[in-house]
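In: any chance you could fold what I've pasted below:
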Amino acid sequence: MIDELIERLRKGDRKAVARLITLVENDEEKAREIVRKIYPLTGNAYIVGITGPPGAGKSSLLDKLIREARKEGLIVGVIAVDPTSPFTGGALLGDRIRMQGHATDPGVFIRSMATRGSLGGLAKATNDAIKVLDAYGCDIIFVETVGVGQVEVDIVKTADTVVLVTIPGLGDDVQAIKAGLMEIADIFVINKADREGVDATYFELSLTLDFEAEKWEKLGWRPPIIETIATTGKGVKELWEKIKEHKKYLESSGRLEEKRRFRIEEEIKTIASGIIASKVEASIKKGELEDLIREVLAKRIDPYTAADRIIREVM
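Out: A predicted model of the protein is given here:
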């Protein structure tokens, strides 16, 4: 079945793409087989992460960015990572609703994915879904994170360019942004720029960037701050140009290869950690570690010693 789906994917069958993403999302064993078989077809898509706090207008902005990409004839993939429904386990908000204008465009593939408990703003299967869209032939893949504030830093392990979207009037939330996401953003966007307080937000972000002036000079890229109004399209063209400009910077400076090497390293570590964790969990469920747990409970050994023994067992 998987071989047939991959063959259909290579021929541009959108239904096969959807089915393969469902498999990598729901079946870990099949996900491994799929990634193993499509991996030689990947590596051509450029990945842009759209992140930021809830209510910043990420989906509306993304809708307009898709239009800019399509004007240039690019094949676009979108993964919108949503909170998990407590009833179905599926994506709760369905950000595709805001992008429904692209539903009939064969050059755009949009998929919502549920976080399923992942705290980094991304679903566990996001990287595998990106590979499916890459193998399908997407030129650019947008990944919109769930919108949970400063823990969304996982996007840096996935995207080539990270766009941080904020809005005027966040108050203390700007401090949270500076504490976490400021470190990973390549481009800053102040959306809903027709609101009161836009100048103050611009000043705060500029001031924070000024503190790192030496770092930006060394890197050769200072993150720009762009004001947009997603509902009217104001500033979207400028944002799209900055995304392309950042791509050129990464390519010319050799930073794109560095970023992708870092991503591969992080992905391997994540997969390896997951494999070990699942083996430990399986051993606990079988009761194989019961004696060890009792020893820790009786204070005969400490948890670190127990963990070392478990690792030796599962390895």
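
In: hey, let's count contacts and neighbours off CA atoms from now on
Out: Will do.

In: what's the helix or strand for Ile110?
Out: Under the criterion of DSSP states H and E, Ile110 resides in strand 108-114.

In: contacts for whichever helix or strand comes after that strand?
Out: Sequence-wise, the next helix or strand beyond strand 108-114 is helix 126-136, with elements assigned using DSSP H and E. Contact with helix 126-136 is made by 9-10, 12, 17, 20-21, 24-25, 31, 35, 38-39, 41-45, 77, 79, 113, 141, 158, as judged by C-alpha atoms under 8 Å, 6 or more residues apart in numbering.

In: now do the strand holding Ile110 and helix 126-136, the angle between them.
Out: The directions of strand 108-114 and helix 126-136 differ by 160 degrees, with axes from the mean of the first three to the mean of the last three C-alpha atoms, to 10 degrees as the criterion.

In: same for strand 108-114, what does it pack against?
Out: Other helices and strands packing on strand 108-114, by 3 or more C-alpha pairs under 8 Å, 6 or more residues apart in numbering; DSSP states H and E, are strand 76-82.

In: does anything pack onto the strand it packs on? Which helices or strands?
Out: Counting by 3+ C-alpha pairs under 8 Å, 6+ apart, the packing neighbours recorded for strand 76-82 are helix 58-71, strand 108-114, helix 126-136, strand 140-144.

In: go with 6 Å
Out: In this structure, strand 76-82 makes packing contacts with strand 108-114, strand 140-144, judged by 3 or more C-alpha pairs under 6 Å, 6 or more residues apart in numbering; DSSP states H and E.

In: count of neighbours near Leu181?
Out: The local packing count at Leu181 equals 23, with neighbours defined by other C-alpha atoms under 10 Å.

In: now Gly287
Out: 12.

In: repeat that for Val162.
Out: Around Val162 there are 25 residues (other C-alpha under 10 Å).

In: could you find the closest non-adjacent residue to it?
Out: With C-alpha to C-alpha, 6 or more residues apart in numbering as the measure, Gly49 is the residue that lies nearest to Val162, at 4.7 Å, once sequence neighbours are left out.

In: to check against the first, give me the structure of this:
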Amino acid sequence: MTASTLIDRYHARDPRALARALTLVENDAAGSADVLRAARAAPHRPPVVGVTGSPGSGKSTLVSALIAHLRAAGDTVAVLAVDPSSPFSGGAILGDRIRMLRHHADPGVYVRSIASRGALGGLSARTLQALSVLEGFAFDWIFIETVGVGQSEVDIAAVADHTVLVLTPGGGDGVQAFKAGIMEIADVMVVNKSDLPGADRVVRELRAAQGLVTSHGPDDWFAPVVKARADQQEGIEGVLNAIRAHRAHLGEAGLHARRHERARFELRAALQDRAGRLVAGAGADLIDRLARGDLSADQAAAELLQ
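Out: Here you go, the predicted structure:
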């Protein structure tokens, strides 16, 4: 299939063309630049919601519940699930068929797993390009679910229009979020599994902690804390309303600024990816000289860049 044919079918909203386009950009294959250009020229810009939090907090369950709620209203939804990379194959350890199986037969839902490829923070340049392809396909909503470890929680704020931080009672998540600085990047905080003991205490702690780290000027956003039971579809409308309120707060100027920040992040990720390939291809002689102390790391990097 030629690139022009693929783009025509992509614009016609052919799901198979979407899958092919995503594969092209993820692998940086021939024709991927043309596909990206066509996707980014599309006028439609749906809300992009990043969902992050610690492993076991119920991120996938919450996304599944959000999908069900939005589909009941007639909206189409895409999910980009960023999975840890296999150290052997480089591919995603978790597959999109494992996640959110209840929606697999719904033509209005598209779920795609993408490997983090060992990127710092868990989000690679390929993640951003795959996101652009999904945006150009004119879904009504796009969700990005991160691996929920390391720095990915902070990085998602540079990628998504709205960042949802999922926490649970009883695990010290609220305190850890405060200590790690994650709370500062959250636009909406969801206390999931709110039927567990301590849920109300976590809500109070989060609201109190925000008062310590967030200024309260007339233009500042105070991230709402929403209780939910995603497995029971409870609190889901409240989560969506909080996201919509944040979108209204940002306005066109705020959304434009976030898209520019995303482009900056993509450039940084692409440079990190290229640097990683340079290091992987470094000759044994250069590595030996560095190990012996004949070169500093800065000098070795300068040689590689030359």
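
In: now the TM-score, please.
Out: TM-score for the superposed pair, counting by TM-score structural alignment, normalised by the length of structure 2: 0.88. Supporting figures: 304 aligned residues with a C-alpha RMSD of 2.6 Å.

In: what's the most buried one of the helices and strands packed on strand 76-82 of structure 1?
Out: Among these, the stretch with the highest mean neighbour count (mean count of other C-alpha atoms under 10 Å) is strand 140-144, at a mean of 24.

In: orientation of the helix or strand just after it relative to strand 140-144 in degrees?
Out: The helix or strand immediately downstream of strand 140-144 of structure 1 is strand 161-166, counting by DSSP H and E. For the pair strand 161-166 of structure 1 and strand 140-144, the angle between their directions (the same axes, to 10 degrees) equals 40 degrees.

In: who's in contact with strand 161-166 of structure 1?
Out: When contacts are taken as C-alpha atoms under 6 Å, 6 or more residues apart in numbering, the neighbours of strand 161-166 of structure 1 outside the stretch itself are Val48, Gly49, Ile50, Thr51, Gly52, Ala56, Ala185, Asp186, Ile187, Phe188, Val189, Ile190.

In: over to stretch 171-180 of structure 1?
Out: Applying C-alpha under 6 Å, 6+ apart, the set of residues contacting stretch 171-180 of structure 1 from outside is Gln150.

In: now with 10 Å, please.
Out: For stretch 171-180 of structure 1, the external contacting residues (C-alpha atoms under 10 Å, 6 or more residues apart in numbering) are 52-53, 149-153, 164, 166-168, 170, 181-183, 197, 201, 204-205, 208-209.

In: list the buried ones in it?
Out: Judged by neighbour count (16 or more other C-alpha atoms under 10 Å), stretch 171-180 of structure 1 contains these buried residues: Val174, Ala176, Ile177.

In: and the first one, how far is that from Val156 of structure 1?
Out: For Val174 of structure 1, the distance to Val156 of structure 1 under the criterion C-alpha to C-alpha, to the nearest Å works out to 19 Å.

In: spit out the contact partners of Ile284 of structure 1.
Out: For Ile284 of structure 1, the contacting residues are Ser278, Glu290, Leu292, Ile293, Ile310, by C-alpha under 10 Å, 6+ apart.

In: and which of the residues you listed is nearest Leu93 of structure 1?
Out: Relative to Leu93 of structure 1, the closest of the contacts of Ile284 of structure 1 is Ser278; by C-alpha to C-alpha it sits at 29.4 Å.

In: how is the closest one assigned, secondary-structure-wise?
Out: Recorded secondary structure, Ser278 of structure 1: helix (DSSP: H, G, I helix; E, B strand; the rest coil).

In: next, count neighbours for it.
Out: Neighbour count for Ser278 of structure 1, taken as other C-alpha under 10 Å: 13.

In: what's the distance between it and Ile284 of structure 1?
Out: 10 Å.

In: circling back: closest one to Pro224 of structure 1 out of the buried residues of stretch 171-180 of structure 1, please.
Out: The shortest distance between Pro224 of structure 1 and any of these, using C-alpha to C-alpha, involves Ile177 and amounts to 15.8 Å.

In: would you tell me what the next helix or strand after the helix or strand harbouring that closest one is?
Out: Assigned by DSSP H and E, Ile177 of structure 1 falls within helix 172-179. Past helix 172-179 of structure 1, heading to the C-terminal end, the next element that is a helix or strand (DSSP H and E) is strand 187-190.

In: how close does that next one sit to structure 2?
Out: On superposition with structure 2, the mean distance recorded for strand 187-190 of structure 1 (mean C-alpha distance after the TM-score superposition for structure 1) is 0.3 Å.

In: against which helices or strands is that strand packed?
Out: Using 3 or more C-alpha pairs under 10 Å, 6 or more residues apart in numbering; DSSP states H and E, the elements in contact with strand 187-190 of structure 1 are strand 46-51, strand 161-166, helix 198-210, strand 225-227, helix 236-253.

In: same list (these) but as CSV, adding distance to Thr305 of structure 1.
Out: Below are those laid out as CSV (distance: least, C-alpha to C-alpha, whole Å):
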stretch, distance to Thr305 of structure 1
strand 46-51, 40
strand 161-166, 40
helix 198-210, 44
strand 225-227, 50
helix 236-253, 45
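
In: buried deepest among these, which one?
Out: Most buried of those by mean neighbour count (mean count of other C-alpha under 10 Å) is strand 161-166; its value is a mean of 25.
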